[in-house]
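Peer 1: Got a sequence here, can you build the structure:
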Amino acid sequence: MDAIATFVAVVRTGHFAAAARSLGLPNSTASQRVARLEESLGVRLLERTTRVLRPTGAGAAYYERCVRILTEVEEANAAVRDLGTSPRGTLRVATTHLLGQALVAAVAAVFCQRHPAIEVEVIAMDRRVSLLEEGLDVAIVVGASEPDSTMISRVVSRGQTWCCATPSYLAIRGAPCLPQQLSGHDCIIRQSGARDYSHGAIWTFERDDEVQRVEIHGRLSLSSIMMTHAAVLAGAGVAAIPSFLCAEEIQKGRLVRLLPDWIVERKDIRIVHPSNRHLSARVRLFIDAVVATARDDKRFSTV
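Peer 2: Predicted coordinates for the structure are as follows:
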């Protein structure tokens, strides 16, 4: 089991030294454990060069199974520890940078104060994550649909995206009454990828059963929603912003919601965890904390 744990740490970190540090081992011990594991299996698990350390085909398949084994062992240990004691252990949470700033970091801070025996690690990643392969307990994500069948999800907030602009911009350009009229406005473009340099996009509007797709254009193209949020506040034009990010500015009059009968995009905020995993007490408590915070926060409970 020690060799398996070391192998998993090496693949996860990509370095023997980093894996050894995470396990509190000398570098030589980590290397020797993996070497002995390969020898006992009769299979090379890692490709080693001066610049690259990565699993072989057999190593990648073995890694996936080892992660599941270690997860089940940890869950068994956690279940026993939780009997008659206060919850303890490490909780690893994945989320996006936006949700991390808007919701998860604050929940984690309060959670640590209430449960001093639990360590919380929040990892912000703006990409699709594999909870099992990356050793994560739970994810708080924005998703337009249900995850795959290996996951269980719970909706925290019925997320929406709203069109908005500053009163100063609208005083000059006027407010659109129909989605099609946005084609004549300066719209702030959210880039879809690192190499997407276009200054046009398609926004899909929904109202009851009606759907309209509008081609919009603008001179300002940005790669993150936080930059888009800052730009619209600076009066750069019309932007499509998650409702929980702009609701407070709209309430205070710093922004105006345009086309209020229309929603640009529906993306629920969800808590996701593996369907085959027994939820430890610390995971259940954290899920409850996220749900309660979102329910009491008007930015999430009113959308």
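Peer 1: going forward, measure contacts and count neighbours with C-alpha atoms only.
Peer 2: Noted.
Peer 1: Now do the helices for this structure: every range, in order, please.
Peer 2: Along the chain, the stretches classed as helices by DSSP state H are 2-13, 16-23, 27-41, 57-82, 97-99, 105-114, 167-173, 225-233, 243-252, 281-296, 298-301.
Peer 1: quick one: buried residues of the last one?
Peer 2: Neighbour counts over helix 298-301 (16 or more other CA atoms under 10 Å) mark Arg299, Phe300 as buried.
Peer 1: So which elements touch it?
Peer 2: Counting contacts by 3 or more CA pairs under 8 Å, 6 or more residues apart in numbering; DSSP states H and E, helix 298-301 is packed against helix 243-252, helix 281-296.
Peer 1: ditto for the first one
Peer 2: Applying 3+ CA pairs under 8 Å, 6+ apart, we find helix 2-13 packed against helix 16-23, helix 27-41, helix 57-82.
Peer 1: one more time with 6 Å, if that's ok
Peer 2: Taking 3 or more CA pairs under 6 Å, 6 or more residues apart in numbering; DSSP states H and E as contact, the helices and strands that helix 2-13 lies on are helix 16-23.
Peer 1: what angle do the helix it packs on and helix 27-41 make?
Peer 2: 100 degrees (axes from the mean of the first three to the mean of the last three CA atoms, to 10 degrees).
Peer 1: Let's compare: structure for the following, please.
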Amino acid sequence: MTNAALDLIGDNVDVALRMGVRGDLERVERKLSPVDWQFCAGADWIKGKGVPASLKDITEFISPASDLRMFLEHFVLGGRELPTGMITADNQLMIRDLALSGSGVALLPSGLCRDLIKSGRLITILPDIPIKAPVLNLTFPSRADITPRVRTFADVLAAQFT
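Peer 2: Coordinates of the predicted model:
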């Protein structure tokens, strides 16, 4: 597992989970589900710092690595820039846990923080910022390369999203 955008053919990858449509003729993409994103901070951080009123008011941002950051700014935030990162991490689970521990504000996929928000441990902030939900896709190098084993794995995984 990696967050890096690998070359499926060159890196000999059977299947990848990727957000957004790439439109490459060498790939086959199977749409799974839209991925909603939201800004969150730990309850203790909110108690100590208050609720930011805008992106510009966020002084302690936990930033994703540059490739995901650019994707989020372009496809999720519609061209708006994320705040400067006080911390940068290349793993969304780590970013979620840093926000949970009071290290700052994070932009997270809703599925990673839903239960923590329900429990009150994470707080949703900036709900008025328009956020687009890119589609999560199963991506294959090409139709010819899909083995029965990979097809079965893809079918089982896709069933989890229906």
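Peer 1: and of the helices and strands packed on helix 298-301 of structure 1, who's closest to Asp148 of structure 1?
Peer 2: Nearest of those to Asp148 of structure 1, taken as CA to CA: helix 281-296 at 19.4 Å.
Peer 1: Find out how far that closest one is from the centre of the chain, if you would.
Peer 2: 16 Å (CA atoms, centre = their mean, to the nearest Å).
Peer 1: List the buried residues in it.
Peer 2: Ala281, Arg282, Val283, Phe286, Ile287, Ala289, Val290, Val291, Thr293, Ala294.
Peer 1: before we move on, what about stretch 42-60 of structure 2?
Peer 2: Result for stretch 42-60 of structure 2 [16+ other CA under 10 Å]: buried residues Gly42, Ala43, Asp44, Trp45, Ile46, Val51, Leu55, Ile58, Glu60.
Peer 1: residue range for stretch 26-37 of structure 2 in structure 1?
Peer 2: Aligned using TM-score structural alignment, stretch 26-37 of structure 2 spans residues 150-161 in structure 1.
Peer 1: if we can go back for a sec, now the helices and strands packed on helix 298-301 of structure 1 in CSV, with distance to Asp2 of structure 1?
Peer 2: What follows is these, written out as CSV (distance: least, CA to CA, whole Å):
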stretch, distance to Asp2 of structure 1
helix 243-252, 45
helix 281-296, 25
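Peer 1: got the contact list for Val238 of structure 1?
Peer 2: Each residue near Val238 of structure 1 by CA atoms under 6 Å, 6 or more residues apart in numbering is listed here: Cys164, Ala165, Cys187, Ile188.
Peer 1: As JSON lines, these with neighbour count and distance to Arg154 of structure 1 would be great.
Peer 2: Putting these into JSON lines (neighbours: other CA atoms under 10 Å; distance: CA to CA, whole Å) gives the following:
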{"residue": "Cys164", "neighbour count": "27", "distance to Arg154 of structure 1": "29"}
{"residue": "Ala165", "neighbour count": "27", "distance to Arg154 of structure 1": "32"}
{"residue": "Cys187", "neighbour count": "26", "distance to Arg154 of structure 1": "33"}
{"residue": "Ile188", "neighbour count": "26", "distance to Arg154 of structure 1": "32"}
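Peer 1: Name the nearest of those residues relative to Glu215 of structure 1.
Peer 2: Cys187 (10.3 Å).
Peer 1: what about the residue opposite that closest one in structure 2 once aligned, distance to Gly10 of structure 2?
Peer 2: Matched by TM-score structural alignment, Cys187 of structure 1 corresponds to Phe61 in structure 2. Separation of Phe61 of structure 2 from Gly10 of structure 2 (CA to CA, to the nearest Å): 35 Å.
Peer 1: Likewise for Ala133 of structure 2?
Peer 2: Noted for Ala133 of structure 2: a distance of 29 Å to Gly10 of structure 2, by CA to CA.
Peer 1: between the two, who's got more neighbours?
Peer 2: More crowded of Ala133 of structure 2 and Gly10, by other CA atoms under 10 Å: Ala133, with 18 against 8.
Peer 1: how about that one, what does it touch?
Peer 2: Going by CA under 6 Å, 6+ apart, Ala133 of structure 2 touches Pro34, Val35, Asp36.
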